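Asks: Need a 3D model of the sequence below.
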Amino acid sequence: MLGRLFFLFTAMTLIEVYVLMSIGSLLGAELTIGIIILTALAGSYLVRSQGVQTVQKLQARLAAGEAPGQEIVEGIMLLVCGVLLVTPGFVTDGLGLLVLTPQIRGRLAKAIIAQYKDRIIPQSTFTGNAQGFHYSSSHSSPFQQPPGSSHSAKNDGAIEGDFVEIDKDDNKLN
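Replies: Predicted coordinates for the structure are as follows:
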């Protein structure tokens, strides 16, 4: 894995330098630098606006009691887009703008979720109010009480637990 990352970063850097030098020799240094700064500014604006939309979608899914997996993956992808767009170069800007396109980002997010669905925690819902929290899931959970346990019949909203009182003056357990 480390070797692949090293190869990826080295190859990406070499490709980026080659493209920058080629375009710089055609357009001139000033225009090339201007285009890079312009794409960084435009990209950061677009990432910010789409990030706000993604957070709003995430909040709506949470309010509906649904797992926001798609929105979380898209949020991470937007973070990567921001890094790509701020990194000087045409190749990184092109990749960043490509992933910034909502349709492409949505499809990539779905593909990533499908690829790693076995490693993701089963979708579940946690709701809470003044009476306490409620857990529901379509899958069994290691946190659920076993059948026949003394706590499984209770559903009065109380949370049972043990406590230890500490005397503040001499820090001794009582």
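
Asks: all contacts plus neighbour counts: C-alpha atoms, from now on.
Replies: Will do.

Asks: how about the longest helix belonging to the chain: buried residues?
Replies: Taking DSSP state H as the criterion, the chain has its longest helix at helix 29-63. Neighbour counts over helix 29-63 (16 or more other C-alpha atoms under 10 Å) mark 32, 36-37, 39-40, 43-44, 46-47, 50-51, 54-55, 57-58, 61 as buried.

Asks: That helix: what's the following helix or strand?
Replies: helix 69-86 (DSSP states H and E).

Asks: Kindly calculate the angle that that following helix makes with helix 29-63.
Replies: 170 degrees (axes from the mean of the first three to the mean of the last three C-alpha atoms, to 10 degrees).

Asks: From the rest of the structure, what touches helix 69-86?
Replies: Here helix 69-86 makes contact (C-alpha atoms under 8 Å, 6 or more residues apart in numbering) with 39-41, 43-44, 47, 50-51, 54-55, 57-58, 92-93, 95-97, 99-100, 105-106, 109-110, 113.

Asks: Here is the second sequence; please produce its structure so I can put it next to the first one:
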Amino acid sequence: MMMRKRLWLLLLLIPLAELYGFIWVSHWIGAGKTILLIILTTLIGAAMMQFEGRKVIADAKHEMNRGQVPGRKMLDGLCVFFGGSLLLIPGFLTDIIGFTLVFPLTRALYRRFLLKWLEKKMKNGSITFRRF
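Replies: Predicted coordinates for the structure are as follows:
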């Protein structure tokens, strides 16, 4: 129940923050340049997502071929997927978060957070893994 409230709050606050960002940047550099900047960040983000996504998949395949579990690469893949999705949404806030998720140097911060979150969920039994 609490998670739904948080989701609704995010669905309300994120567009408001993006709208504020559009207005602020358009006052600063002009409306035309703001629209061009949004289109440019979307295109650059889509290209980064493709490049990094292919790299993560290739690295995961390489680890599996060596008989290793590609756990870190799976988390990287999640970060690239969510970051790329955020980059496709027009807005400056979502672009900043999306770029940091896709960019390898900053992705490590999110990966560390995700790993700790997964460990916590597995310890308290919220997430279980079953063999088929």
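
Asks: Just give the TM-score of the two.
Replies: Here the TM-score for the pair of chains, by TM-score structural alignment, normalised by the length of structure 2, is 0.85; 124 aligned residues with a C-alpha RMSD of 1.8 Å.

Asks: between the buried residues of helix 29-63 of structure 1, which is nearest Glu16 of structure 1?
Replies: Nearest to Glu16 of structure 1, judged by C-alpha to C-alpha, of these is Ile36 at 12.2 Å.

Asks: I'd like to know how far that closest one sits from Phe9 of structure 1.
Replies: Using C-alpha to C-alpha, to the nearest Å, Ile36 of structure 1 is found at 20 Å from Phe9 of structure 1.

Asks: now Leu62 of structure 1
Replies: Applying C-alpha to C-alpha to Leu62 of structure 1 and Phe9 of structure 1 gives a distance of 36 Å.

Asks: what's around Leu88 of structure 2, how many residues?
Replies: By other C-alpha atoms under 10 Å, the residues close to Leu88 of structure 2 number 20.

Asks: That one -> structure 1?
Replies: In structure 1, Leu88 of structure 2 lines up with Val86, judged by TM-score structural alignment.

Asks: Would you agree Ser137 of structure 1 is in contact with Thr127?
Replies: No - using C-alpha atoms under 8 Å as the test, Ser137 of structure 1 is too far from Thr127 to be in contact (11.6 Å).

Asks: Apart from its neighbours in sequence, what residue is nearest the spatially most central residue of structure 2?
Replies: By C-alpha atoms, centre = their mean, structure 2 has its centre lying nearest to Gly83, at 2.4 Å. Nearest residue to Gly83 of structure 2, sequence neighbours excluded (C-alpha to C-alpha, 6 or more residues apart in numbering): Gly98, at 3.8 Å.

Asks: which residues touch the one you found?
Replies: 45, 82-87.

Asks: Now render these as CSV, adding distance to Lys120 of structure 2.
Replies: As requested, the contacts of Gly98 of structure 2 are exported to CSV (distance: C-alpha to C-alpha, whole Å):
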residue, distance to Lys120 of structure 2
Gly45, 31
Phe82, 21
Gly83, 23
Gly84, 26
Ser85, 26
Leu86, 26
Leu87, 29
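
Asks: from the residues you listed, which two are the most distant?
Replies: It's Gly45 and Phe82 that sit farthest apart of the contacts of Gly98 of structure 2, by C-alpha to C-alpha, at 11.7 Å.

Asks: Roughly how far does Thr127 of structure 1 sit from Phe133 of structure 1?
Replies: Going from Thr127 of structure 1 to Phe133 of structure 1 by C-alpha to C-alpha gives 6 Å.

Asks: shared neighbours, the two?
Replies: What both Thr127 of structure 1 and Phe133 touch, as defined by C-alpha under 8 Å, 6+ apart, is an empty set.

Asks: Stretch 11-25 of structure 1 vs structure 2, mean deviation?
Replies: Superposing on structure 2 and averaging over aligned pairs (mean C-alpha distance after the TM-score superposition for structure 1), stretch 11-25 of structure 1 comes out at 0.9 Å.

Asks: start and end residues in structure 2 for that stretch, please.
Replies: So stretch 11-25 of structure 1 sits over residues 13-27 in structure 2, by TM-score structural alignment.

Asks: Many thanks, I have nothing further to ask.
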